[in-house]
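Asks: Quick one: sequence plus predicted model below, questions after.
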Amino acid sequence: IDSVVNSYLITHCGMMPTTSPSIGLMVSSSCTFVSSCAFPAVLELGLRVNKLGTSSVTYEVGIFEEGVEGVKAVGGFTHVFCDSVHRRPMKLLRAYREGLERLLVRTDGEGNGEVEEGEGEGEVVRHRSAKL
């Protein structure tokens, strides 16, 4: 789950892990197991943002087996973005916010908070992993 989030931050938000002025510290995490996968399954991960605050982001990741109906697990975590030197919370960098807003699920009364791949606002980004 951490890898798909960090891959997205690097690819779509301009995060440079060793030189960025902010760092995302994981302050909570969870994972709910639904059903198992076995070698040599290929997994697909769907990423979305459930909450985007001033300095924090809550992600959700669905884990799917390629070609198999239904989710295998749902997990996620919350990052608090902090100054990389002093480790104090700081406002999300503009590039991060812009990239993460693409994945934000709307819960402001418009729609039901559910998204489909490719909708734009609330878009689910799929990441294909290597074989287990």
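Replies: That came through fine.

Asks: switch to C-alpha atoms for all contacts and neighbour counts from now on
Replies: Noted.

Asks: OK, contacts around the closest residue to Val71 other than its chain neighbours?
Replies: Nearest in space to Val71, with sequence neighbours left out and distances taken as Cα to Cα, 6 or more residues apart in numbering, is Phe64 at 4.9 Å. Neighbouring residues of Phe64 by Cα atoms under 8 Å, 6 or more residues apart in numbering: Leu43, Glu44, Leu45, Gly46, Gly70, Val71, Lys72, Ala73.

Asks: Relative to the whole chain's centre, how far out is whichever strand or helix holds Phe64?
Replies: Remark: Phe64 resides in strand 56-65, with elements defined by DSSP states H and E. On the basis of Cα atoms, centre = their mean, to the nearest Å, strand 56-65 sits 5 Å off its chain's mean C-alpha point.

Asks: another one to put next to it:
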Amino acid sequence: MSRPAVPTRADYRWFTEMPTRWMDNDVYGHVNNVTYYSFIDTAVALFLMQNQVLDLATSTEVGLVVETQCRYLAPITFPDRVTCGIRCGRLGTSSIRYELGVFRNDEDAASAEAYFIHVYVSRAQQDRAVPLPPRLREAATRLLLPPA
């Protein structure tokens, strides 16, 4: 069984950078796996905020995480810089699948790849999906990759 190709920066459309912290390292000397989820959660939130989709205090629709996955490809250690690249893997009626590459320093090959699915609900009543906000649909369309 062959392994999927390691993603590169060219596979993503929007990027944000963040530092690692001393406390991110585990006893094995590299960034702990749970920290990658913090990187991807932060990257998605920043994308939403910078595109005026998410206002932490007033947004009437919010995305709830319903599924995630991360594949670890190479270690990251403190004091590395992390760049998260985002693309849209699927844009549905009420859900969106973000696909992320986590890159170490200036490396072109990803150290990890992940996906993150949001289902949109009313902030006040979170028991039923609602259509994606128009601003999100517009911003996410720019993240779609051309068909292969």
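Replies: Great, that's in hand. Just so it is clear, the model here is predicted, and its values are computed rather than measured.

Asks: I'd like the TM-score for the two structures, please.
Replies: After superposition, the two chains reach a TM-score of 0.77 (TM-score structural alignment, normalised by the length of the first structure), with 108 aligned residues with a Cα RMSD of 1.2 Å.

Asks: coming back round to it: give the aligned equivalent of the residue nearest to Val71 of the first structure in the second structure.
Replies: Aligned counterpart of Phe64 of the first structure in the second structure: Phe103 (TM-score structural alignment).

Asks: mind listing what the most centrally placed residue in the second structure touches?
Replies: Centroid-nearest residue in the second structure: Ile40, 4.0 Å away (criterion: Cα atoms, centre = their mean). Going by Cα under 8 Å, 6+ apart, Ile40 of the second structure touches Cys84, Leu100, Val102, Ala114, Phe116.

Asks: so how far is His118 of the second structure from the residue nearest to the fourth one when sequence neighbours are not counted?
Replies: In space, and not counting its chain neighbours, Ala114 of the second structure is closest to Cys70: 4.1 Å by Cα to Cα, 6+ apart. Cys70 of the second structure sits 15 Å away from His118 of the second structure, taking Cα to Cα, to the nearest Å as the criterion.

Asks: what's the answer for Thr60 of the second structure, then?
Replies: In terms of Cα to Cα, Thr60 of the second structure sits 15 Å off from His118 of the second structure.

Asks: who has more neighbours, the two?
Replies: Per other Cα atoms under 10 Å, whichever of Thr60 of the second structure and His118 has more neighbours is His118, with 19 against 14.

Asks: count of neighbours near the aligned residue in the second structure for Ser84 of the first structure?
Replies: Under the alignment by TM-score structural alignment, Ser84 of the first structure pairs with Arg123 in the second structure. Each residue near Arg123 of the second structure was counted by other Cα under 10 Å, and the total is 14.

Asks: Could I get the contacting residues of Arg123 of the second structure?
Replies: With contacts defined as Cα under 8 Å, 6+ apart, Arg123 of the second structure is in contact with Ser59, Thr60, Glu61, Val62.

Asks: which one in the first structure is aligned with the third one?
Replies: Spelled out, it's Glu61 of the second structure. Under TM-score structural alignment, Glu61 of the second structure pairs with Ser22 in the first structure.

Asks: Please name the residues that touch that match.
Replies: Ser22 of the first structure makes contacts with Phe81, Cys82, Asp83, Ser84, Met90, Leu93, as judged by Cα under 8 Å, 6+ apart.

Asks: what about the second one, neighbour count?
Replies: Summarising burial for Cys82 of the first structure: neighbours were counted as other Cα under 10 Å, giving 20.

Asks: distance of it from Val5 of the first structure?
Replies: For Cys82 of the first structure relative to Val5 of the first structure (Cα to Cα), the value is 17 Å.
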